[in-house]
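Student: all I have is the shape, not the residue letters:
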């Protein structure tokens, strides 16, 4: 596996979202899977990797849940203030990393993806660290894709051979990502993930195939599926 630096990689976890589609009484990152919250599972997976030196979690100001978690007192976990949108939270964490000169490399991972495999982290680091831009975990689209019209009727079938589902983590050089993301947001660009900011600037990050069980908890039924995957404990 490629060595990064003695500093290691800093993982950023934007966790300021409310998760309204879950229809729960608290944000989805604080829902329980077994004895731990979704966020604790996610952060623990990152901390378990030998090349990740620190995890920076972006949390909403006044969040009453995070201080109660075990990870809140972990020496390798830092809390920063999150923003209104995901990109704002990521930028807040990136600025902290830059100010503290924590690492040359960062990876951003969704708070609601607790089923990340260590082997996928290994592969992402190996590929992204030698790529000119960096890379993201992704999975090829398997199903037939349909483009809808305004009435939710099928307009046409989309060729799927070169389509991928973007996952996280997404790994880039910290300096390049903070500069590019800042410029993209200032220009009013629509940024849905970190790779889209790099794409906006004309860069082409690598697609690194990861496991399809690296799901993002979005709907209520996803919680049970994530629990099933975690119980299998696949690395």
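Tutor: Arrived safely. Bear in mind the structure is a predicted one, so any value in this text is a computation, not a measurement.

Student: please count neighbours and contacts with C-alpha atoms only from this point.
Tutor: Fine.

Student: check which helix or strand residue 78 maps to.
Tutor: Per DSSP states H and E: residue 78 is located in strand 77-81.

Student: which helices and strands does the very next helix or strand once past that strand pack with?
Tutor: Downstream of strand 77-81, the next assigned helix or strand under DSSP H and E is helix 86-100. Helix 86-100 makes packing contacts with strand 9-14, strand 52-59, strand 77-81, helix 174-186 when contacts are defined by 3 or more C-alpha pairs under 8 Å, 6 or more residues apart in numbering; DSSP states H and E.

Student: which one of those is the most hemmed in?
Tutor: Of all the helices and strands packed on helix 86-100, strand 9-14 carries the top mean neighbour count, a mean of 28, counting by mean count of other C-alpha atoms under 10 Å.

Student: excluding chain neighbours, what is closest to residue 195?
Tutor: Spatial nearest neighbour of residue 195, chain neighbours left out: residue 205 (6.7 Å); criterion: C-alpha to C-alpha, 6 or more residues apart in numbering.

Student: need the contact list for that neighbour.
Tutor: Residues in contact with residue 205 (C-alpha atoms under 8 Å, 6 or more residues apart in numbering) are 131-136, 195, 198-199.

Student: for residue 57, see how far away residue 131 is.
Tutor: Distance of residue 131 to residue 57, given as C-alpha to C-alpha, to the nearest Å: 26 Å.

Student: typo on my end, it should be residue 212
Tutor: 24 Å.

Student: ditto for residue 191
Tutor: Counting by C-alpha to C-alpha - residue 191 and residue 57 are separated by 19 Å.

Student: try it against this one:
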């Protein structure tokens, strides 16, 4: 079974749709794709994409190793870095630019997110325990944009705990005492997770072309 990011969507691997969203964002200096050691499934990467086979046992490990790779490539601690999930293949260049515009002068950085649209329930023993106030709840998306040095330092605090509690880059920054900016994203920027998500993502891609 192929990893999810290589499953075909509209005639090409999902990850290529994801990378294409960053292709026309002129302000990006480097595009780095982190893959598992020994993973050569993609073959020759798209022009302008550097592949590093430094993926780890979890998303957080892979991100941390990718940050280390950027540092080895000469990136400065004050450089902005955008971390994105390959499974969010419907991201658009406009969304990337909106995040960059919002965060560029921010002291912390931020992430794309959506206000929670649905009624939220807590549960106990398979039954509703309570209805939770959703007025201040957001669904986190990616990209998430932070200074390289600050994000690396925040994640390094949890390296010896296998990044317990670090569910995304924002959570690492939050646990380090920062308050990332929430930048409104799009409902179409969903993470392809379940089998039915593939057909929905393909339908969106085909509608755009």
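Tutor: In hand now; what should we look at? Predicted, not measured: the structure shown is a model, and the values here were computed from it.

Student: care to give me the TM-score?
Tutor: The TM-score (TM-score structural alignment, normalised by the length of structure 2) is 0.93; 206 aligned residues with a C-alpha RMSD of 1.6 Å.

Student: where in structure 2 does the strand holding residue 78 of structure 1 fall?
Tutor: Using TM-score structural alignment, the residues of structure 2 aligned to strand 77-81 of structure 1 are 50-54.

Student: now the most centrally placed residue in structure 2: closest residue in space, sequence neighbours ignored.
Tutor: The centre of structure 2 sits closest to residue 84, judged by C-alpha atoms, centre = their mean, with a distance of 2.6 Å. Counting by C-alpha to C-alpha, 6+ apart, residue 143 is the residue found nearest to residue 84 of structure 2 once chain neighbours are left out, at 4.4 Å.

Student: and that neighbour, what pairs with it in structure 1?
Tutor: Mapped onto structure 1 by TM-score structural alignment, residue 143 of structure 2 lines up with residue 169.

Student: now do residue 80 of structure 2
Tutor: Alignment note (TM-score structural alignment): residue 80 of structure 2 maps to residue 105 of structure 1.

Student: ok, now residue 94 of structure 2?
Tutor: Match for residue 94 of structure 2 (TM-score structural alignment): residue 119.

Student: shouldn't its match be within a helix?
Tutor: Yes - Residue 119 of structure 1 sits within a helix when classified using DSSP: H, G, I helix; E, B strand; the rest coil.

Student: all strands for structure 1, in order.
Tutor: Secondary structure of structure 1 (DSSP state E): strands at 9-14, 32-33, 36-37, 52-59, 77-81, 105-108, 134-140, 145-148, 154-158, 164-173, 206-209.

Student: between those, which gets nearest to residue 225 of structure 1?
Tutor: Nearest of the strands of structure 1 to residue 225 of structure 1, taken as C-alpha to C-alpha: strand 32-33 at 10.2 Å.

Student: ok, average deviation of that closest one from structure 2?
Tutor: Taken over the aligned residues, the distance from strand 32-33 of structure 1 to structure 2 averages 0.4 Å (mean C-alpha distance after the TM-score superposition for structure 1).

Student: in structure 2, which residues correspond to that strand?
Tutor: Going by TM-score structural alignment: strand 32-33 of structure 1 matches residues 8-9.

Student: roughly how far apart are residue 190 of structure 2 and residue 86 of structure 2?
Tutor: For residue 190 of structure 2 relative to residue 86 of structure 2 (C-alpha to C-alpha), the value is 11 Å.

Student: which of those two has more neighbours?
Tutor: residue 86 (22 against 19; other C-alpha atoms under 10 Å).

Student: so what's the more buried one up against?
Tutor: Listed by C-alpha under 8 Å, 6+ apart, the contact set of residue 86 of structure 2 reads 5, 14-15, 18-19.

Student: nearest to residue 123 of structure 2 among those residues?
Tutor: Of the contacts of residue 86 of structure 2, the one sitting nearest to residue 123 of structure 2 (C-alpha to C-alpha) turns out to be residue 5, at 32.3 Å.

Student: quick one on the thing from earlier: the residue nearest to residue 195 of structure 1 and residue 99 of structure 1: what is the separation?
Tutor: From residue 205 of structure 1 to residue 99 of structure 1 the distance is 25 Å (C-alpha to C-alpha).

Student: nearest to residue 224 of structure 1, out of the strands of structure 1?
Tutor: strand 32-33 (8.2 Å).

Student: what lies in contact with the closest one?
Tutor: Against strand 32-33 of structure 1 from outside (C-alpha under 8 Å, 6+ apart): 38, 223, 226-227.

Student: circling back to that earlier point, how big's the offset between the strand holding residue 78 of structure 1 and structure 2?
Tutor: Strand 77-81 of structure 1 sits 2.3 Å off on average (mean C-alpha distance after the TM-score superposition for structure 1).

Student: that strand vs helix 86-100, what angle?
Tutor: Interaxial angle of strand 77-81 of structure 1 relative to helix 86-100 (axes from the mean of the first three to the mean of the last three C-alpha atoms, to 10 degrees): 120 degrees.

Student: which residues touch strand 77-81 of structure 1?
Tutor: Contacts for strand 77-81 of structure 1 (C-alpha under 8 Å, 6+ apart): 54-61, 71-72, 89, 92-93, 96.

Student: quick one: which of those residues is nearest residue 146 of structure 1?
Tutor: For the contacts of strand 77-81 of structure 1, the closest approach to residue 146 of structure 1 (C-alpha to C-alpha) belongs to residue 89, at 32.3 Å.

Student: gap between that closest one and residue 181 of structure 1?
Tutor: Relative to residue 181 of structure 1, and taking C-alpha to C-alpha, residue 89 of structure 1 is found at 11 Å.

Student: can you put the contacts of strand 32-33 of structure 1 in TSV and add neighbour count and distance to residue 13 of structure 1?
Tutor: Formatted as TSV, these follow (neighbours: other C-alpha atoms under 10 Å; distance: C-alpha to C-alpha, whole Å):
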residue	neighbour count	distance to residue 13 of structure 1
38	24	12
223	20	19
226	22	18
227	17	20
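
Student: so can I have TSV of these showing distance to residue 144 of structure 1?
Tutor: Putting the contacts of strand 32-33 of structure 1 into TSV (distance: C-alpha to C-alpha, whole Å) gives the following:
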residue	distance to residue 144 of structure 1
38	31
223	26
226	24
227	28
